[in-house]
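based on what follows, work out the 3D shape:
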Amino acid sequence: MEEKETTIIFGIRAVIEAIQNDETIDKIYVQKGLSGQLIQELQQKTRSGEYNISYVPVEKLNKLVKGNHQGVVAKISPVAFASLEEEVEKTLSKNTSPLFLLLDQIDDVRNFGAIIRTAECCGVDAIIIPKKGGAPVTADTVKTSAGAIFKIPLIKVDHIKDAIYYMQASNIKVVAATEKTDSLLYTTDFNHPLALVMGNEGKGISDSVLKLVDEKAKLPMMGSIGSLNVSVACGAFLYEVVRQRL
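Next up, the predicted model:
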């Protein structure tokens, strides 16, 4: 994966030019209530829904940059994203038991980075995230991943459901890591083409996604606390896959 410098750009015209130059923009912050011809032009450029846009108070923008941001700040991703179709096709052509990881709106950039690091160690072929609602790829993500982010393909999709449909159409079984089941991961068969779904730190996997998966599995919880940190849970699941496949 191509490594690029983590960059924050600001100013409406600068962000418009970045879009026109096909920069990999991870997130755009727009001041609430902003109006004018240039902001209308920016809204037209981002109307496709391809961009992750948050409308925020001016105080948020002032914390992100020091300077005349004109109400618009954007973060350019330090990595280039891969194509779902191309990556799945390429992986299936060389691997009879591929392993994909689908992240349903992981919020915390450090959790995201830790998951990427573990995924690379466990031989995950690609990580799929939604274009909107998930943690952005930041310098903290890169640091926490210990460089693994540049060694494993990252894919953005409009919705995790899109990736699930594509996986299933490609004969890849989709398994959700969720407490909403009686099946333990230790009794789940991972010796086949697999896509593992991990959910949000607080809400878990959304119900609409859970309805689509082929199987569900959970970790046994022996203590009084009801859940693990998502990066820890992800590590437990991935290493059970590794154990079964060794």
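
going forward, measure contacts between C-alpha atoms and count neighbours the same way
Will do.

so in this structure, which helix runs the longest?
helix 230-245 (DSSP state H).

list of residues touching that one?
For helix 230-245, the surrounding residues in contact (C-alpha atoms under 8 Å, 6 or more residues apart in numbering) are 111-112, 114-115, 118-119, 122, 177, 185-186, 189-191, 198-201, 219.

gap between the spatially most central residue of the chain and residue 117?
Nearest residue to the geometric centre of the chain (C-alpha atoms, centre = their mean): residue 129, 2.8 Å. For residue 129, the distance to residue 117 (C-alpha to C-alpha, to the nearest Å) stands at 15 Å.

next one: residue 203
Counting by C-alpha to C-alpha, the gap from residue 203 to residue 117 is 23 Å.

the more surrounded of those two?
residue 117 (24 against 11; other C-alpha atoms under 10 Å).

so how far is residue 85 from that one?
For residue 117 relative to residue 85 (C-alpha to C-alpha), the value is 23 Å.

how about the nearest residue to residue 216, chain neighbours excluded?
residue 176 (4.7 Å; C-alpha to C-alpha, 6 or more residues apart in numbering).

burial count for the one you found?
25.

what is the burial count for residue 89?
12.

helices along this structure, start to end?
12-20, 37-45, 58-64, 84-94, 109-121, 139-144, 160-169, 207-210, 230-245.

point out the most buried one among the ones you listed.
helix 109-121 (a mean of 23; mean count of other C-alpha atoms under 10 Å).

for that one, name the packing helices and strands.
On a contact count with 3 or more C-alpha pairs under 8 Å, 6 or more residues apart in numbering; DSSP states H and E, helix 109-121 meets helix 139-144, helix 230-245.

second chain to compare with the first, below:
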Amino acid sequence: MDVSPKDKFVTVYGRKPVLEALDDPSLDVDKVVLADTARGQAAREVLDAAARRGVPVQRATAQRVKVLAGNGKQDQGVLADVVAPRMRPLEVGLRSEPRTVLVLDGITTPANVGMILRTATAAGIEGIVVPRRGVASLDPLVVKASAGVAFRAPILKCATAAEAVAALRGLDYPVFALDAAARASVFTAELPARAAFVLGSETAGISDDVRPHVTGWLSIPMSAGVESLNVAGAAAVLCFEVARRRA
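All right, here's what the predicted structure looks like:
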């Protein structure tokens, strides 16, 4: 299974997000990377904040910072790797046999990913699969939308959503997916205590390489001619229905 060394960090970039991370005593900042071209008051603020926390600062070329940040326009020459204590590779996370796993598939809007992380964590979901490909990266926009929960969410990392559902099926998890046309309602369908749920993109739905692994389809009943919910809204309904059944 493809494992990245960054699977234990949430990387934030830009002067303000980095300073906010350094000023939050509840966060464990592993390191700051500052472009060797960064000078002046902005760079001094970052260096001083890192010094107060005892966080090492590495200098790198501006291009290297862009590559590490994954954002060529908004990094402002600085990034910070924040330790995410509950984030781990999928293979490691599944060893604890989480009861409920949420898999994000093709959700590219950072605001949606952030809101889903916040909602699923609040509902007590034990594993949220955020693939490195096909889903918005865990950047400052996701962190902001999650209200900071992204740092503490039970995130499971892997390469693709298809890899995740294949691994889950290999461990005998039933895999349910949300689809507005499904006959079974999320409120009345029989749901095992141990299951995985896939959320697809609002435009394309569940991706073609994930569909063969789906064992059941669920819908959220709609009224007044409303066709569907925003994916983050659908995630909230699903996650708290799972939580309600456990109560």
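
residues contacting residue 212 of the first structure?
Residue 212 of the first structure sits next to 161, 164 when contact means C-alpha under 8 Å, 6+ apart.

what about it, distance to residue 94 of the first structure?
27 Å.

ok, residue 227 of the first structure next?
For residue 227 of the first structure, the distance to residue 94 of the first structure - C-alpha to C-alpha - is 36 Å.

same check, this time on residue 106 of the first structure
Distance, residue 106 of the first structure to residue 94 of the first structure, using C-alpha to C-alpha: 29 Å.

now do residue 167 of the first structure
From residue 167 of the first structure to residue 94 of the first structure the distance is 16 Å (C-alpha to C-alpha).

same thing with residue 237 of the first structure?
23 Å.

wait, doesn't residue 215 of the second structure sit right on residue 174?
Yes: here residue 215 of the second structure reaches residue 174: they are 6.0 Å apart, a contact under C-alpha atoms under 8 Å.

those two: who's more crowded?
Between residue 215 of the second structure and residue 174, residue 174 has the larger neighbour count (other C-alpha under 10 Å), namely 19 against 13.

list the residues that contact the nearest residue to the more buried one once chain neighbours are set aside.
Spatial nearest neighbour of residue 174 of the second structure, chain neighbours left out: residue 195 (5.3 Å); criterion: C-alpha to C-alpha, 6+ apart. Residues near residue 195 of the second structure by C-alpha under 8 Å, 6+ apart: 99-101, 173-176.

ok, those residues in the first structure: which stay?
For these, the contacts that persist in the first structure are 99-101, 173-176, with contact defined as both residues aligned by TM-score structural alignment, their matches' C-alpha atoms under 8 Å.

which one of these is nearest to residue 7 of the second structure?
residue 101 (17.4 Å; C-alpha to C-alpha).

in this structure that closest one contacts residue 128, no?
Yes: distance between residue 101 of the second structure and residue 128: 5.8 Å, which falls inside the contact criterion (C-alpha under 8 Å).

about what we covered before: between the kept ones among the contacts of residue 195 of the second structure, which sits nearest residue 69 of the second structure?
residue 101 (27.6 Å).

the closest one and residue 240 of the second structure: what is the separation?
13 Å.

circling back: output the helices and strands packed on helix 109-121 of the first structure as JSON lines; include the columns distance to residue 16 of the first structure.
What follows is those, written out as JSON lines (distance: least, C-alpha to C-alpha, whole Å):
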{"stretch": "helix 139-144", "distance to residue 16 of the first structure": "23"}
{"stretch": "helix 230-245", "distance to residue 16 of the first structure": "35"}
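
of all those helices, which lies closest to residue 12 of the first structure?
helix 139-144 (23.0 Å).

which part of the second structure matches the closest one?
The aligned range for helix 139-144 of the first structure in the second structure is 140-145, by TM-score structural alignment.

which residues are in contact with that stretch?
With contacts defined as C-alpha under 8 Å, 6+ apart, stretch 140-145 of the second structure is touched by 11-13, 17, 110-115, 136, 149-151.

change it to 10 Å
By C-alpha atoms under 10 Å, 6 or more residues apart in numbering, the residues outside stretch 140-145 of the second structure that reach it are 10-14, 16-18, 75, 109-118, 136, 146-151.

count the residues that sit near the residue nearest to residue 59 of the second structure when sequence neighbours are not counted.
Sequence neighbours aside, residue 34 is the residue nearest to residue 59 of the second structure in space, at 5.0 Å (criterion: C-alpha to C-alpha, 6+ apart). For residue 34 of the second structure, the neighbour count with other C-alpha under 10 Å is 27.

repeat that for residue 190 of the second structure.
Neighbours of residue 190 of the second structure (other C-alpha under 10 Å): 9.
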